[in-house]
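Asks: no sequence for this one, just the structure:
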């Protein structure tokens, strides 16, 4: 079984409780006894943002992590890219139920990490792409290139979007520009800060039925200094 560490917290006197995104079980929780014991020769906390080959033991309750060996290079994310990765972790933990396989999500998350390593890929594109894919995995995917009546989305027209009704033309002030929908569909960067905020707010509204409306803790990690011009005005 392969997995990515999503979250770790203290458990009992010296242990850790680990949340994983795995290729076979979706979100899986494990125990790691003794991981926080000072001077312990045992296994330390596994690294994040790297795919690990996992071995566990035990039946019933939370299994015990026996080993976690990397199967790829380590990633060292910084600034906005680190904050974005933690945002993806929060999305997964809030959207999934434990031990429920979600086909394809593991590879989509892995690809997102690889994209965050690439300086030329805007952070906002990675986040909107993963949000769109997560909605699809949760059974709430939308055809971003067509309206509910199968007409192509016009980049110069306005629309409203819902999980039930899909994309519907809307000529009122405040409607979502078609260019924003087409950019989300094609994983393209948006030029203006206003369009990026529109895309962010739209995706977060669509995700609310799956992740709730509590603020994301990862937003507190969003650095105040701009890392790149494309994302400077935005947060996750």
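Replies: On my side now, so go ahead. Just so it is clear, the model here is predicted, and its values are computed rather than measured.

Asks: please count neighbours and contacts with C-alpha atoms only from this point.
Replies: OK.

Asks: got a list of what the spatially closest residue to residue 15 that is not a sequence neighbour touches?
Replies: Using CA to CA, 6 or more residues apart in numbering and skipping the chain neighbours, the partner closest in space to residue 15 is residue 33 (4.1 Å). By CA atoms under 8 Å, 6 or more residues apart in numbering, the contact set of residue 33 is 11, 14-16, 64.

Asks: for residue 69, see how far away residue 33 is.
Replies: Relative to residue 69, residue 33 is positioned 17 Å away (criterion: CA to CA, to the nearest Å).

Asks: and if you look at residue 166?
Replies: For residue 166, the distance to residue 69 - CA to CA - is 43 Å.

Asks: what do you get for residue 195?
Replies: Separation of residue 195 from residue 69 (CA to CA): 42 Å.

Asks: list the contacts of stretch 223-235.
Replies: So stretch 223-235 is contacted by 79-80, 83, 122-124, 189-191, 193, 196-197, 219, 222 (CA under 8 Å, 6+ apart).

Asks: now it: how far from the chain's centre is it?
Replies: Put simply, stretch 223-235 sits 18 Å off its chain's centre (CA atoms, centre = their mean, to the nearest Å).

Asks: which of residue 166 and residue 69 has more residues huddled nearby?
Replies: For residue 166 versus residue 69, the count of surrounding residues by other CA atoms under 10 Å is larger for residue 166: 18 against 14.

Asks: find the residue at the geometric middle of the chain.
Replies: Centrality entry for the chain: nearest residue to the mean C-alpha point is residue 88, 2.4 Å, by CA atoms, centre = their mean.

Asks: what's the longest helix in this structure?
Replies: helix 193-211 (DSSP state H).

Asks: give the other helices and strands that it contacts.
Replies: When contacts are defined as 3 or more CA pairs under 8 Å, 6 or more residues apart in numbering; DSSP states H and E, helix 193-211 packs onto helix 79-95, helix 123-137, helix 178-186.

Asks: in TSV, list these along with distance to residue 46.
Replies: Putting those into TSV (distance: least, CA to CA, whole Å) gives the following:
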stretch	distance to residue 46
helix 79-95	15
helix 123-137	24
helix 178-186	34
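
Asks: nearest to residue 45, of those helices?
Replies: Residue 45 lies closest, by CA to CA, to one member of these: helix 79-95, at 17.0 Å.

Asks: got the end-to-end distance for stretch 140-150?
Replies: 17 Å.

Asks: on that earlier part again, now for the residue nearest to the centre of the chain: which residues touch it?
Replies: When contacts are counted by CA under 8 Å, 6+ apart, residue 88 touches 109, 127, 130.

Asks: also residue 180?
Replies: Taking CA under 8 Å, 6+ apart, we find residue 180 in contact with 155, 190, 195-196, 198-199.

Asks: ok, residue 116 next?
Replies: For residue 116, the contacting residues are 77, 81, 85, 123, 126, by CA under 8 Å, 6+ apart.

Asks: and the comparison structure, right after this:
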């Protein structure tokens, strides 16, 4: 196995398998998400990999579960606490749930490593700073899956959205004109700011959160995220600031014309 390449990797998820082994999911830039079996990792004296720790690994074999004959730390483990810890678990769960196996993800790997680094640097668990990290990564994940949320043009005419005008977002259509004060109506200024990743106001952060949540929900198949529920159970006030439900669906008189 000495001739196998060493590749950077992060552990996304691990669970016990049989008496002494572990089933592990990894994120690597080349092969993307990789499933593996770590035989004997739970024996006395064995070594269990940890999340949020950069590694170099060797990958061998084929099929759904690859072999990892070599694992070496690539740097110190990142210390995530409080809201940052739950947020890291949220990122890991998104990747395990949504990424297909064995599809190269070099840009997403860099985005993930950067998000963990930002979370590790947060002091005091500032919810706004955590929000910005999560929204940026959610967008990068959606982009990598070809699920980019279009925030720049009107769905029916493809005309550019205009500052000062109001629009309603319909998941199967896009942005359509709305009346000011209509439920779910958004100012064009905020929509364009979200498109530019300028989440500098609470309204823009709420809008980005709702848009990305609506895009992610169908991909998750309606199954709740365990990390989100755990966060809500442990820190309900903070969870409300970071994770929200999608905006209410349009009523019958607000449905777009087909």
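Replies: Alright, I've got the coordinates. Nothing here was measured: the structure is a model prediction, and the numbers come from that model.

Asks: circling back: closest to residue 138 of structure 1 out of the contacts of stretch 223-235 of structure 1?
Replies: Nearest to residue 138 of structure 1 among the contacts of stretch 223-235 of structure 1 is residue 124, at 21.1 Å by CA to CA.

Asks: what do we get in structure 2 for the closest one?
Replies: Counting by TM-score structural alignment, residue 124 of structure 1 corresponds to residue 131 in structure 2.

Asks: separation between that match and residue 142 of structure 2?
Replies: As defined by CA to CA, residue 131 of structure 2 lies at a distance of 16 Å from residue 142 of structure 2.

Asks: picking up where we left off before, give me the buried entries from the contacts of residue 116 of structure 1.
Replies: Buried by 16 or more other CA atoms under 10 Å: 81, 85, 123, 126, out of those.

Asks: tell me the counterpart of the first one in structure 2.
Replies: Taking TM-score structural alignment for the superposition, residue 81 of structure 1 sits opposite residue 84 in structure 2.

Asks: and for residue 70 of structure 1, the neighbour number?
Replies: Neighbour tally, residue 70 of structure 1, other CA under 10 Å: 16.

Asks: can you tell me how far it is from residue 191 of structure 1?
Replies: On the measure of CA to CA, residue 70 of structure 1 and residue 191 of structure 1 end up 38 Å apart.

Asks: with residue 182 of structure 1 instead?
Replies: Taken as CA to CA, the span from residue 182 of structure 1 to residue 191 of structure 1 is 13 Å.

Asks: these two: which has the busier surroundings?
Replies: Neighbour count, other CA under 10 Å: between residue 182 of structure 1 and residue 191, residue 182 has more, with 20 against 11.

Asks: what's near enough to touch the more buried one?
Replies: Neighbouring residues of residue 182 of structure 1 by CA under 8 Å, 6+ apart: 144-145, 153, 155.

Asks: quick check: the two most widely separated of those residues?
Replies: Pairwise distances across the contacts of residue 182 of structure 1 (CA to CA) peak at 11.6 Å, for the pair 144 and 155.

Asks: which neighbours do those two have in common?
Replies: Residues touching both residue 144 of structure 1 and residue 155 by CA under 8 Å, 6+ apart: 181-182.

Asks: who's more crowded, these two?
Replies: Comparing residue 144 of structure 1 with residue 155 by other CA under 10 Å, the one with more neighbours is residue 144, at 21 against 16.

Asks: out of everything not next to it in sequence, what's closest to the equivalent of the more buried one over in structure 2?
Replies: Residue 144 of structure 1 maps onto residue 151 in structure 2, with residues paired by TM-score structural alignment. Excluding its sequence neighbours, the residue lying closest to residue 151 of structure 2 (CA to CA, 6+ apart) is residue 195, at 5.5 Å.

Asks: do you know which of the helices and strands packed on helix 193-211 of structure 1 lies nearest residue 105 of structure 1?
Replies: With CA to CA, the closest approach to residue 105 of structure 1 among those belongs to helix 123-137: 6.9 Å.

Asks: got the angle for the closest one vs helix 79-95?
Replies: 10 degrees (axes from the mean of the first three to the mean of the last three CA atoms, to 10 degrees).

Asks: next, count neighbours for the corresponding residue of structure 2 for residue 99 of structure 1.
Replies: Aligned by TM-score structural alignment, residue 99 of structure 1 pairs with residue 102 of structure 2. The tally of other residues near residue 102 of structure 2 (other CA under 10 Å) stands at 16.

Asks: list the contacts of residue 102 of structure 2.
Replies: By CA under 8 Å, 6+ apart, the contact set of residue 102 of structure 2 is 31-34.

Asks: in what helix or strand does the aligned residue in structure 1 for residue 11 of structure 2 lie?
Replies: Counting by TM-score structural alignment, residue 11 of structure 2 lines up with residue 5 in structure 1. Using DSSP states H and E, residue 5 of structure 1 sits within strand 2-11.

Asks: list the buried residues for the following helix or strand past that strand?
Replies: On the C-terminal side of strand 2-11 of structure 1, the nearest following helix or strand under DSSP H and E is strand 15-22. Residues 15-22 are the ones in strand 15-22 of structure 1 that count as buried (16+ other CA under 10 Å).

Asks: hang on, the earlier thing: surely the match of residue 144 of structure 1 is within a helix?
Replies: No - applying DSSP: H, G, I helix; E, B strand; the rest coil, one finds residue 151 of structure 2 to be coil, outside a helix.

Asks: distance of it relative to residue 75 of structure 2?
Replies: Counting by CA to CA, the separation of residue 151 of structure 2 from residue 75 of structure 2 is 38 Å.

Asks: preserved in structure 2, out of the contacts of residue 33 of structure 1?
Replies: With both residues aligned by TM-score structural alignment, their matches' CA atoms under 8 Å, the contacts of the contacts of residue 33 of structure 1 that structure 2 also has are 14-16.

Asks: dump the residues you listed into a markdown table; add distance to residue 203 of structure 1 as well.
Replies: Formatted as a markdown table, these follow (distance: CA to CA, whole Å):
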| residue | distance to residue 203 of structure 1 |
| --- | --- |
| 14 | 39 |
| 15 | 37 |
| 16 | 33 |
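
Asks: now check structure 2 for the residue matching residue 14 of structure 1.
Replies: With TM-score structural alignment as the criterion, residue 14 of structure 1 matches residue 20.

Asks: got the contact list for its match?
Replies: Residue 20 of structure 2 touches 39-43, counting by CA under 8 Å, 6+ apart.

Asks: now residue 76 of structure 2: closest residue in space, sequence neighbours ignored.
Replies: Leaving aside its chain neighbours, residue 76 of structure 2 sits nearest to residue 53 (6.7 Å; criterion: CA to CA, 6+ apart).
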